[in-house]
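> give me a 3D structure for the following:
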Amino acid sequence: MLPVERPLLTILLISSVIAFFIFSAQNLEFGSADYADSFPPWDAIYRQYELYYKDFGYAPENVYIIVKAEDVLSRDVMEYMLSLQKVLEGRDGVVSTSSPASILRDVLGDIPDSEELVGETAERLAKSLLPERSFALISVQIESMENDRLMELAEEIERTLQFVSPPPGVVVDVTGGAVLMYQIAKAVEEDVYRTFFIASVTMIAVLVAVFSGVVRSKLTVLFPLIVSLMSVAVMAGLLPLLGLQMTEYNSATIPILIGLAIDYAAQLQNRYEEERRGGREVDEALEEALNHTRFPLFMAMATTVIGFASMCAPGIPSLFWFSFLLSVGLITAFLLSNTFLPSLLKLSDRGGREESISPGILEKLLTTIAKVTIANSRKILALTLILIVVGAYASTHVELETNRRKYAPPDLPALVKFEEIERKVSPQYVYALVLSTERIDAESVVKAEELAKYISSREEIYDYDSLGKTLEEYYGAIPAESFSKAIDALPKSIYSRFISGNQLAVYFYTNTQTEEEVEKMMRSIENDLRFLEWDGDYYITGFPVILGHLSEVLFSSLNLMTLVAYLLIVTFLLLAYRSVVRAIIPLISISVAVASMNVCMLLMGIKQTTISIALNSIVLGMGIDYSIHITERYFEERGKFGVEESVKRTVERTGKAVLTSALTTAGGFGALYFSTFPVLSNFGILAFIAIIFSLLAATSAVPALLILYEKNYFREILKMT
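Next comes the predicted model:
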């Protein structure tokens, strides 16, 4: 066996591979996820959303520059806005800009000296950009582009504000989708380093506090952490090789993997130390440890990876890459635990005492758990069943959060300023109705305008924009004879806003926010289209449509992933064990973990998000590890001892390694609590709770189930029924 026979060569070879991935990780880039990461590529509604922005050439959200002054309609402030707009429009990627100053210039030819005329005209034509006399907005329309270029442009816009100095007493800020994306990318980088540091320190504390009672030499207590960090290096180094960025969606993989990857190394090292204390020599102890742990560790790794694989079922890119990266990290940790760690143990083992150590607090605690479980197995299973039922009920009452702005740190400057805009101007939710026609002429525009006016008469819609309305504002009516000339005279920004090929876009402004309101609005527009007999193709899209549809996607994905995870894990266990009992028994701890998580979400008011829906698959995959280790050790002991003695020895001996694994995993997830992203912080809290309950179930409910099964309790129930 290479790790035992040539430990130094093994360590050198593996270290050279790890060094390559560490070097690759130096090229890691940080970015921000977008809604494309939350929908499967074949999703029809999101494809329409993308199609709209591709056809009409705009980015989904504008950049807004906030201008504050005692009087933003004063000449010096208005001239400042015009000069700033001129510089911005020279930036590559900026389609157009609009402000109260530019609207006045376009309508009146120049900014008039009459304050009364300025105020009256701005109030009439630029109300949406002038909520108060002391507060104005410059709207920057950006063309559709890749996220990397979009963030570069956002940074350029920030620098432009510093380049064009405002008049005295004028305060200027910037916000909007592109700026928020740019600031999120910087926050992700800071967050990754923070959670990595906290997770590493937590692992050291847990290993010193718990695992030091397992090892004979205190110098070896951190060996599992070394294996874990090497696995993280491989995963992080893989990102640049695959052309992936570290975003708020996958940044959680680092602290999670730090905690998860320790499991395999801790289990192997625990068994090795047990064999050494039993009097075996180094090589023999390694051989025994590998022989007895290789299959349980493989089963634990495989079931975890299978659980993660269920995240691929909905076809959502962010979930796919999340599961892929964690799976690669876990497979790496398994391989290192069976190669690098044995070599390290052999080189570092200089002998030492082999006598048994007197029981400490941990050993006494595990002994107590075993005794309580043996004496109260039926009560424990009854409580377990109640928790699972309550958890199933709670899962149907957990709300969803689909607005990605709520995922970001609440103190991001762009987010704070955006919320300020929403306080000044009522939140606008824009529906884009895209109408297809044979050709764009006066007749089709008139018909589209009639349709727009009819739909906008609904109570939920407070305003609308259309080509027909714009032509009426410019010319007093939709020109029939000089239609082509009138269209050609429109500014490019207005033309491209309403026309793309043979398509017309109509925009409806509403305050609808909830999923129910969005569905009602969609049905109303579709009913009106049928009633007025629009004979061309059409589709409805926009930000509220995507938010409403995302709720459906999240809910269906959550159920699908949970079902697939259970089916895959049970199928794998059946094939591996060829025993229904041994395949079903480990499921009890993961069912308890999922149930506890659902109950806590309901009680704590935590909503499901694009990230949290992955928790069921993660918990199902990793929570079953503890049950597998307990079950495997029980059947090993059962070949030599009775039922109760086997349970006692299993909980006392394997319990230490399982406890170490659970606490380090919980610590990895717990590090996410300190994330500045609320969605990741909640994710860490829920996972921490689920792991603790999974540990409790593995060391109590699983042994209780084994006891009752061995005593034929279930067979008696079947006979009675």
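
> from here on, contacts and neighbour counts on C-alpha atoms
Fine.

> using the three-state scheme, assign E533.
coil (DSSP: H, G, I helix; E, B strand; the rest coil).

> tell me, what residue is most central in this structure?
Centrality entry for the chain: nearest residue to the mean C-alpha point is I611, 2.9 Å, by Cα atoms, centre = their mean.

> to compare against the first, here's the next sequence to fold:
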Amino acid sequence: EIRALERISEEFAGDGSGSVFQVVVREPGGDVIDADGLNAVLAIEETIREEAGEILADDAAERPAVSSYLSPVVTGAQFAGQDPAQMAAGGDEAVDGFLSTALGQTPPDQVSLLQSLVSEGSDLEGGSAEAGLVLAFFTGGNESTEAFTRQIEIEQAIEQSLGEIDSEAEIRPFSVSLLQGGTDNLGAEVGRLFGMAAAIIVAILMIVYWMPVKGNATWTRVIRRAIANMAITMLAILLAIAMAQGLGYLLLQAGVINSFNPVTQIVPVLIIGLGVDYAIHLTSRYQEEVGSGSSVDEGMSRAVGTVGVTLFLATITTAIGFLTNVVSPVPALSDFGILTAIGIVVAFLLTLTFVPALRLLFDRRASEAHALPTDGMEASEGRVLPRLVEKTSILAENFAVATLVIALVAAGLGFWGFRSLNTEFSFTDFLPEDSPMIQTSEILAEEFGGGFGEQTQVLITAPEGESLATGAVHNALIDANGQLSEIDDVSVVDVGGQSIINASSPYNLIAQELMNPEGAPGVSAEAEGAGMGPDLTVAEDADLTSLYQALLEAKPEEAGAVVSMENGRVGAMLWDIQTTAGEDDAGGLRAALADAFANVEAVGATVVPTSQNIVGDVVIESLTSSQTSSLVVTILASTLVVMISFWFENRRPMLGVLTMLPVAMVVLWTYGLMYVFGIPFGPVTATLAALAVGIGVPYTIHIARRFEEDRKRFADLNEAIRSTTRHTGSALAGSALTTMAGFGILMTSSLTPFRQMGQITFFAIALAMLSAIAVLPAILYLWEGWHRKRSPAITDGGLELQPEPDTKG
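As a prediction, this is how the structure comes out:
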């Protein structure tokens, strides 16, 4: 479907019938078929013709460039030599009377069209309607980025001018271009969220980096050090964001990514959350080492050597998780995965280079001046947070089996919720819910059956090297065209009791030329030569190449929009149909169109119904079918990486599986909460598996690696678990609170995807912390206890109480 849209844009002149600019004139509880409504319509038309001159379609007898629900009044007055504005001065009754007279002289097909230009429940002949439409037909706008940008500028200028019209009625412009142009406000929204997240994280970092005032840790030194740690962390994050954006631009120029889009706008916020996490872990371990008596250089070397390995594994697994989006059916998600992976890698590199370098520069000088507040660092484990987190070790010591069973049951429920999630995707999600465009879109859907802005294309292509200009294909297309009027969401007009579809197609052009006495003689001659009957069918073996050539010569613009001919061969045709399916019924419309054109495929052609809404529906189907495989690939790939790491380090690959088990639970728990809170599965929430892995893996690896050290230090398994939760668990809790605050800001967004991202990230962080300090210690306790029962010599005499942290045992 996406490729079909691209081919339509490339091969068909003017990309079909151009675009429709709609203006809703609305007076809830009132009437827009009156003098004020006529004045509003006249002002709207004047504004559009003045502002949109370069893209406004040419006026034609069958379709004026601008028309409205009061067109019979306007054209009737002009035909009678009157000024429509003077008629409005005659009052409401004059307008109603003239409309009634004009409708009596209007052909039935046009009356049917006018009925569709007033809101449901209106009485057009009685001169009563709460809302009406003004339509303007624009050409082009899709041939290039520059043309599309220019069209948005013109339509925004029209929107501004329409807002200055003095009328009792609401005047609401709407178009796809205006809707897409509304995402320009996305940058401001992201900037606001980024600023708020940064401000809150700065405040929390000051708390996390705060040390007890004790001994040589004076108030001045503690404040200065907290500010310095916070500044170094934030500077590293800002550098990571800047470098990631720069590398992203280079990848854009190289064609690796498609664009910076609404989804990728959230990458800086992700880098803030994950980058802060990295810096807190490194800084906490460094201060712990220095507070225990190590020199500045020794402490940093040990911190980088231990935490650095953990962060490396976390970076690799997180990057793998986000890079699974590369195969996503949504190009924006693919770009998001690549840019996020780059940002995470850059943040990791800066954490292990830039942050230690700056910290060492400051601390070497402070150490030489005997101004390093080591007493405050030493006392950190006596603070409230470490003591509170240490209490969670009770679960591992006394209720390990029960904790694990409860966690597994919750994971099972989460998997059920995961399988029950609804999948939703809408471009309008990236606009504020109170956006005027969203409100107008809802009015069009509720009161005008979707309005006139929706176009659905059916692309018909010939097999490679063959042509569509055959009698068999032509007859099948005639049959398909007849079936279109029976599809509910295809717009039709009533002409003499017969439903005629609103569409641009080769069929319509041929029919118009043959029925028009002044039609091109070449087309009539070729049709007659091909033996075309009154129903426009021909012999199955007829060659219609000359007919299409004559049609392209007679009407190059109109025919070029629906017929693609190259080297004397008709390679593709287009049915550009006005539809009213909207996003909700796009899948049904796609299936109905495919059924209508089934006979065309039966004779060898390829048929692809497509539109922006159909593409969205296909995306939903693809996301639904790929979500399970993406989740499994992310978990398995991350588990393999962690297993390899633990095998090389201490020949215990099973520890990698145990470390990833709580992460898999976190993913399922979070999906379960999504189901409970009614958060659908979509392009943004589809990143949950990668996000949960990115957040959960560092937490569990920190715990697992610290436990590997502590189990060698302590003969008592309970003491080992307590030490792990006291030292590493408290750092995790501080990191989690900081990251939750940063991502929690997303929940204040007026954009649905960002708000949902904030919710699920908040859930994922909280659950990842819970799994790391409660579930994983229980697993490690059971596993280590089992090993010690099998090999009691591991702890003989308790002689391994204080080896170096990297000693193998």
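
> before we move on, the earlier item: return the residue of structure 2 aligned against the residue nearest to the centre of structure 1.
Under the alignment (TM-score structural alignment), I611 of structure 1 pairs with V684 in structure 2.

> quick one, what contacts that match?
Neighbour list for V684 of structure 2: 263, 333, 753-754, 757 [criterion: Cα atoms under 8 Å, 6 or more residues apart in numbering].

> separation between the residue nearest to the centre of structure 1 and F677 of structure 1?
11 Å (Cα to Cα, to the nearest Å).

> how near is the alignment partner in structure 2 of V372 of structure 1 to T233 of structure 2?
Following TM-score structural alignment, the counterpart assigned to V372 of structure 1 within structure 2 is L395. Look at L395 of structure 2 and T233 of structure 2: by Cα to Cα, they are 34 Å apart.

> could you do I703 of structure 2 as well?
From I703 of structure 2 to T233 of structure 2 the distance is 22 Å (Cα to Cα).

> what does S564 of structure 2 give?
Relative to T233 of structure 2, and taking Cα to Cα, S564 of structure 2 is found at 58 Å.

> and these two? Which one has more around it.
Remark: of S564 of structure 2 and T233, T233 carries more neighbours, 25 against 21, as counted by other Cα atoms under 10 Å.

> strands along the stretch 101-250 of structure 1, start to end?
In the stretch 101-250 of structure 1, the segments counted as strands under DSSP state E, counting those that start in this stretch are 135-142, 171-176.

> quick one, which of those is packed in tightest?
strand 135-142 (a mean of 23; mean count of other Cα atoms under 10 Å).

> just the angle between that strand and strand 171-176, please?
40 degrees (axes from the mean of the first three to the mean of the last three Cα atoms, to 10 degrees).

> mean shift between strand 135-142 of structure 1 and structure 2?
Overlaying structure 2 shows strand 135-142 of structure 1 at a mean distance of 2.8 Å from the equivalent residues (mean Cα distance after the TM-score superposition for structure 1).

> same deal with stretch 147-159 of structure 1?
Mean for stretch 147-159 of structure 1 is 2.9 Å (mean Cα distance after the TM-score superposition for structure 1).

> so which residues of the stretch 501-650 of structure 2 form helices?
506-515, 521-529, 545-554, 556-560, 586-596, 598-602, 612-650 (DSSP state H, counting those that start in this stretch).

> compute the inter-axis angle for the longest one and helix 586-596.
Relative orientation of helix 612-650 of structure 2 with respect to helix 586-596: 120 degrees, computed using the same axes, to 10 degrees.

> buried residues of the helix or strand that helix 612-650 of structure 2 is followed by, list them for me.
For helix 612-650 of structure 2, the succeeding helix or strand toward the C-terminus, using DSSP states H and E, is helix 654-676. Judged by neighbour count using 16 or more other Cα atoms under 10 Å, the buried positions of helix 654-676 of structure 2 are 655-675.

> with stretch 412-422 of structure 1 instead?
412-415, 417-418, 421.

> take the residues you listed and write them to TSV, including secondary structure and distance to R133 of structure 1.
As requested, these are exported to TSV (DSSP: H, G, I helix; E, B strand; the rest coil; distance: Cα to Cα, whole Å):
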residue	secondary structure	distance to R133 of structure 1
L412	coil	26
P413	helix	23
A414	helix	22
L415	helix	23
K417	helix	18
F418	helix	19
I421	helix	14
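
> out of those residues, who's nearest F543 of structure 1?
Comparing these against F543 of structure 1 with Cα to Cα places F418 closest, at 15.7 Å.

> in space, what's closest to the alignment partner in structure 2 of A595 of structure 1 - neighbours in sequence excluded?
By TM-score structural alignment, A595 of structure 1 lines up with L668 in structure 2. Nearest residue to L668 of structure 2, sequence neighbours excluded (Cα to Cα, 6 or more residues apart in numbering): G414, at 4.7 Å.

> and the one you found, what is it in contact with?
Contacts for G414 of structure 2 (Cα under 8 Å, 6+ apart) come out as 668-673.

> mind running it again at 6 Å?
Neighbouring residues of G414 of structure 2 by Cα atoms under 6 Å, 6 or more residues apart in numbering: 668-669, 671-672.

> please, which helix or strand holds it?
Using DSSP H and E, G414 of structure 2 falls in helix 400-420.

> mind listing what's buried in that helix?
For helix 400-420 of structure 2, by 16+ other Cα under 10 Å, it's 400-401, 403-404, 407-408, 410-415, 417-418.
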